[in-house]
Every structure is written in structure tokens, then in C-alpha cells.
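Asker: A predicted structure for the sequence below; I have some questions about it.
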Amino acid sequence: MSKKVFCKKLGEELPAIPMAPYPGELGQRIVNEISHKAWMQWLQHQTMLINEKRLSLADPDTRTYLAGEMEKFLFGGDYEIPEGYIPPEK
């Protein structure tokens, strides 16, 4: 049985991420407070940001920007959605 966490993003107890997906203190916070499901949602959002804004991961400013957006997305905050983005219908 996998470890569970009370996910701050989704507000329920869900399977945890098996290992820190990000270095340092923020990575440990993610492991302790964010579910695997919420992490996968962040990865999709991050991919959308990279594609829609045509970001280069080789640029240190881009990595800093994405780290800030990740923290806002996962722990609550006004994270960015690209201008003109229309989410797919469910």
C-alpha cells in the first residue's frame, strides 16, 4: 500500500509522491503536502506554460519563473494561465 498525504492542493487524502520531485526544502514540502495526482496536474500546467509562452528551460529566468508558478499552483496563489487559453471541455 502506498503512502498517503492530505493534499493541500486538492483538499483530500490521496497517494503521495514516492520521492521529492524538486530539490531542497521545497521538494520536501511537496512530498509531505502534495499528492501524486496534484503533482501530475502541475506537470500538465507547466507543459502548457512552456508551450504557450514558448519558454526555454535553458534560461535561468525561465526556471525561476516556473519554480514560482509551481509553488503558487500547488500551495495556493494566483498562478498564471496563458492569455487566451481555453480549457478543454470535459
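Answerer: Looks like it arrived, so ask away. Residues are numbered from 1 along each chain as shown.
Asker: only C-alpha atoms from now on, for both contacts and neighbour counts.
Answerer: Noted.
Asker: quick check: the residue nearest to His36 when sequence neighbours are not counted vs Arg29, distance?
Answerer: Leaving aside its chain neighbours, His36 sits nearest to Ile17 (4.7 Å; criterion: C-alpha to C-alpha, 6 or more residues apart in numbering). As judged by C-alpha to C-alpha, to the nearest Å, Ile17 and Arg29 stand 11 Å apart.
Asker: so these two - more neighbours on which side?
Answerer: The neighbour comparison of Ile17 against Arg29 (other C-alpha atoms under 10 Å) goes to Ile17, with 22 against 13.
Asker: one more to weigh against that first structure:
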Amino acid sequence: MSRTVFCKKLQKDAEGIGFKPFPGELGERIYDNISQEAWQMWLEHQTMLINEKRLSLVDQDTQKYLAEQMEKFLFGGDYDEAEGYVPEDKK
């Protein structure tokens, strides 16, 4: 059974995430306030950042950077974009 949340990213009621996607307080905030649709948007954005900036997920600085970017992306803030990145559907 799905649950509904008021998504802070999309500013609308939408289907919530079915699990706590991140540990700690931030994971709880995401679970309570972010929709599945917005979470999927973040996953796509995160993949783009990892690929375009050639980030290593084993590096602790990268993990901290991605957590900061995730919070900014989902809850409002000036998050990073990859310079010169053009999505597949825009080429």
C-alpha cells in the first residue's frame, strides 16, 4: 500500500518513498517529505554529477559532497549542475 506525502521538492501531494533512502535525520526528512517522483529526479541528477564530474563513490569527500547536494536539490538551495551537460533528449 502506498502512502502520500506533501512533497517539498514538487510542492504537491504525491506518492511517498517506500523506504528510508538515507541514514539518520536527513533520511527521515526525505522519507517524510519527499515523493517517489522527486527521489527519482534526484537519482538521475546524482548520476549525472557522478559521471560528468568523474566522482569516486569510495571517496569520503565525494560522499559528503553528494549528501550536501542531495539536501539542496530536494529541500531547496543552490545545487550544482555539471558544466556543459546536455541531457540525451535535448541533443
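Answerer: Alright, I've got the coordinates. Predicted, not measured: the structure shown is a model, and the values here were computed from it.
Asker: so what's the spatially most central residue of the second structure up against?
Answerer: Most central in the second structure under C-alpha atoms, centre = their mean is Trp42, positioned 2.8 Å from the mean C-alpha point. Listed by C-alpha atoms under 8 Å, 6 or more residues apart in numbering, the contact partners of Trp42 of the second structure are Met70, Phe73, Leu74.
Asker: redo these as TSV? Include distance to Arg3 of the second structure.
Answerer: Output for these, formatted as TSV (distance: C-alpha to C-alpha, whole Å):
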residue	distance to Arg3 of the second structure
Met70	22
Phe73	22
Leu74	19
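Asker: on average, how far is whichever helix or strand Thr62 of the first structure is part of from the matching bit in the second structure?
Answerer: Using DSSP states H and E, Thr62 of the first structure falls within helix 60-75. Following the fit onto the second structure, the mean deviation recorded for helix 60-75 of the first structure is 0.2 Å by mean C-alpha distance after the TM-score superposition for the first structure.
Asker: where exactly do the helices run in the first structure?
Answerer: 24-33, 36-52, 60-75 (DSSP state H).
Asker: matching residues in the second structure for the longest one?
Answerer: Mapping helix 36-52 of the first structure onto the second structure (TM-score structural alignment) gives residues 36-52.
Asker: Val5 of the first structure: which of the helices of the first structure is closest?
Answerer: Of all the helices of the first structure, helix 24-33 sits nearest to Val5 of the first structure, with 6.2 Å by C-alpha to C-alpha.
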